[in-house]
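Colleague: Sharing a sequence plus its predicted fold:
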Amino acid sequence: MVLWQTPALVMIIGYLLGSIPFGIILTRIAGVGDLRQIGSGNIGATNVLRTGRKGLAAATLLLDGAKGAVAVFLGWRLMGGDALANGGAMAGLMAFLGHCYPVWLRFAGGKGVATMLGVVAALHWPVGLVFAGTWVGMLALTRISSVGGMAAAASAPVAAVALGRLDLFAPMLAMALVVLWRHRANMGRLVKGIEPRVGAKTSREPESSGAETA
């Protein structure tokens, strides 16, 4: 196996691709300032929305999802053959971890929902549809971003099993557990009934207690 086909290289490429902080890059280019000093300080699309720039928030959401999908396809191509469920899943999982724990930002990244959607959709689009439908549906029902994100993440491993893709259960479960862990502060606020709804103004909070999901 040549260098460009090694699992280690696939993992590195996936992580580096996932660690690109598009939210920070876009807001700085737009002259909005440092995203980490706005709202909750999180680098995801929901916090970008707090800048009042809906276009930037949409672009962040799309790019954070796209980097997960691109990582999957690169992993698949580099590993070759029918390795979508191993090379693709490996690269996608590392891209997801790169978004959540980017080395450039001292491992303080986003909550991972948008990037997980990109990974899941690239690995098996029917599961991606379940993920997206759950996310949008729960967000519309509750108007709470964290509820939509956590429900969507939890739906992925369940949908993978239901749709017969047992080979994808482990990586999707791993991502779902990380998403839930990243939302532990949100869970505490939900229990207390103080979790902010989409569109509500929030004061500056540390990243670990941010209200967004992406």
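Modeller: Looks like it came in fine.
Colleague: Please make it C-alpha for all contacts and neighbour counts, starting now.
Modeller: Noted.
Colleague: and the top helix by length along the chain, how far out from the chain's middle?
Modeller: The longest helix of the chain (DSSP state H) is helix 54-79. Computed by C-alpha atoms, centre = their mean, to the nearest Å, the chain-centroid distance of helix 54-79 equals 10 Å.
Colleague: quick one: buried residues of it?
Modeller: 56-57, 59-79 (16 or more other C-alpha atoms under 10 Å).
Colleague: Chain neighbours aside, what residue packs nearest to Phe22?
Modeller: Leaving aside its sequence neighbours, Phe22 sits nearest to Thr60 (C-alpha to C-alpha, 6 or more residues apart in numbering; 5.9 Å).
Colleague: alright, now check it against this:
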Amino acid sequence: MTALTLLMILTGYLLGSISSAVLVCKLWRLPDPRHSGSGNPGATNVYRLGGKVPAFVTLSLDVLKGMVPVWGSYFLGLEPFFLGLVAVAACLGHIFPLYFNFRGGKAVATALGAMFPVAWEMALLLIATWLVVFRVSRISSLAALITVSLAPFYAFWIKPQYTVPVIMISVLIFWRHQANIARLSSGSESSFRHRR
């Protein structure tokens, strides 16, 4: 592993550590998403706290912080496996943000952003999967879990060289959704079915 590769992996982690949800909530003068709503600093919780616009800004920034380091690494000529490690590092930054006491979100949007530069077909397929499941269930966490469950299969089908990093990211996201999985099992997970 070269010094450039290590630098880009570190860059991925540091960019991933920027908590878009916390910063957007401060800008919109909303409650801290780590201590309000679901307690998760992500776009879904920002939507609960402040509506569509701050949620969209949060989602866009979370996607970008996964996309930018991977895109940069791609243009610098990193091999596919190491591009995958940069993506994993960005997701780890989102989950364990250096600047926010290592208390972060679930990395779904950041993972999606990281896939766009190297596998845009797979990223679009993942978006379509999430939208279909969410439209049927109206449960964001269920849509995310089904989507990341299928991600390694999509990767093997479309870009097999990224299968191992995608599996690593999927495992991370599943691990971060433990509480959601428990609530889904008990039937107590919140949905957007009655929200406007």
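Modeller: On my side now, so go ahead. Predicted model, so just to flag it, every value in this text is computed and none were measured.
Colleague: Give me the TM-score for this pair.
Modeller: Once superposed, chain against chain, the TM-score is 0.92 (TM-score structural alignment, normalised by the length of the second structure); 195 aligned residues with a C-alpha RMSD of 1.8 Å.
Colleague: give me the number of residues near the alignment partner in the first structure of Ser17 of the second structure?
Modeller: Matched by TM-score structural alignment, Ser17 of the second structure corresponds to Ser19 in the first structure. If you count neighbours by other C-alpha atoms under 10 Å, Ser19 of the first structure ends up with 26.
Colleague: what ranges do the helices span in the second structure?
Modeller: Taking DSSP H as the test, the helices found in the second structure are 3-16, 20-27, 43-50, 52-75, 80-95, 108-115, 120-137, 140-158, 163-176, 178-186.
Colleague: Please enumerate residues in contact with the fifth one?
Modeller: Contacts with helix 80-95 of the second structure, where a contact means C-alpha atoms under 8 Å, 6 or more residues apart in numbering, come from 5, 8-10, 12-19, 65-66, 69-70, 73-74, 102-107, 110-111, 114-115, 161-162, 164-166, 168-169, 176.
Colleague: out of those, which are buried?
Modeller: Judged by 16+ other C-alpha under 10 Å, buried ones among the contacts of helix 80-95 of the second structure: 5, 8-10, 12-19, 65-66, 69-70, 73-74, 103-107, 110-111, 114-115, 162, 164-166, 169, 176.
Colleague: Tell me the residue in the second structure aligned with His183 of the first structure.
Modeller: Using TM-score structural alignment, the partner of His183 of the first structure in the second structure is His177.
Colleague: My guess is that match contacts Lys106. True?
Modeller: Yes. With contact defined as C-alpha atoms under 8 Å, His177 of the second structure counts as touching Lys106 (7.1 Å).
Colleague: Can you give me the distance of the aligned partner of Val108 of the second structure in the first structure to Arg189 of the first structure?
Modeller: Aligned counterpart of Val108 of the second structure in the first structure: Val113 (TM-score structural alignment). With distances taken as C-alpha to C-alpha, to the nearest Å, Val113 of the first structure is found 19 Å from Arg189 of the first structure.
Colleague: So between the two, which is more surrounded?
Modeller: Neighbours per residue (other C-alpha under 10 Å) separate Val113 of the first structure from Arg189, with Val113 holding more: 32 against 15.
Colleague: His124 of the first structure versus the closest residue to Ile144 of the first structure other than its chain neighbours, what's the distance?
Modeller: Leaving out its chain neighbours, the residue that sits closest to Ile144 of the first structure by C-alpha to C-alpha, 6+ apart is Arg197, at 4.6 Å. For Arg197 of the first structure, the distance to His124 of the first structure equals 31 Å [C-alpha to C-alpha].
Colleague: One more: Thr134 of the first structure?
Modeller: For Thr134 of the first structure, the distance to His124 of the first structure equals 16 Å [C-alpha to C-alpha].
Colleague: more neighbours, those two?
Modeller: Thr134 (21 against 16).
Colleague: What's the match for the more buried one in the second structure?
Modeller: Alignment note (TM-score structural alignment): Thr134 of the first structure maps to Thr129 of the second structure.
Colleague: Could you pull up the contacting residues of that match?
Modeller: Residues near Thr129 of the second structure by C-alpha under 8 Å, 6+ apart: 143, 147.
Colleague: residues in contact with Asn101 of the second structure?
Modeller: Under the criterion of C-alpha under 8 Å, 6+ apart, Asn101 of the second structure has no contact partners.
Colleague: I meant Ala155 of the second structure, not that one.
Modeller: Counted by C-alpha under 8 Å, 6+ apart, Ala155 of the second structure has contacts 122, 161-163, 166.
Colleague: 6 Å instead?
Modeller: Contacts for Ala155 of the second structure (C-alpha atoms under 6 Å, 6 or more residues apart in numbering) come out as Thr163.
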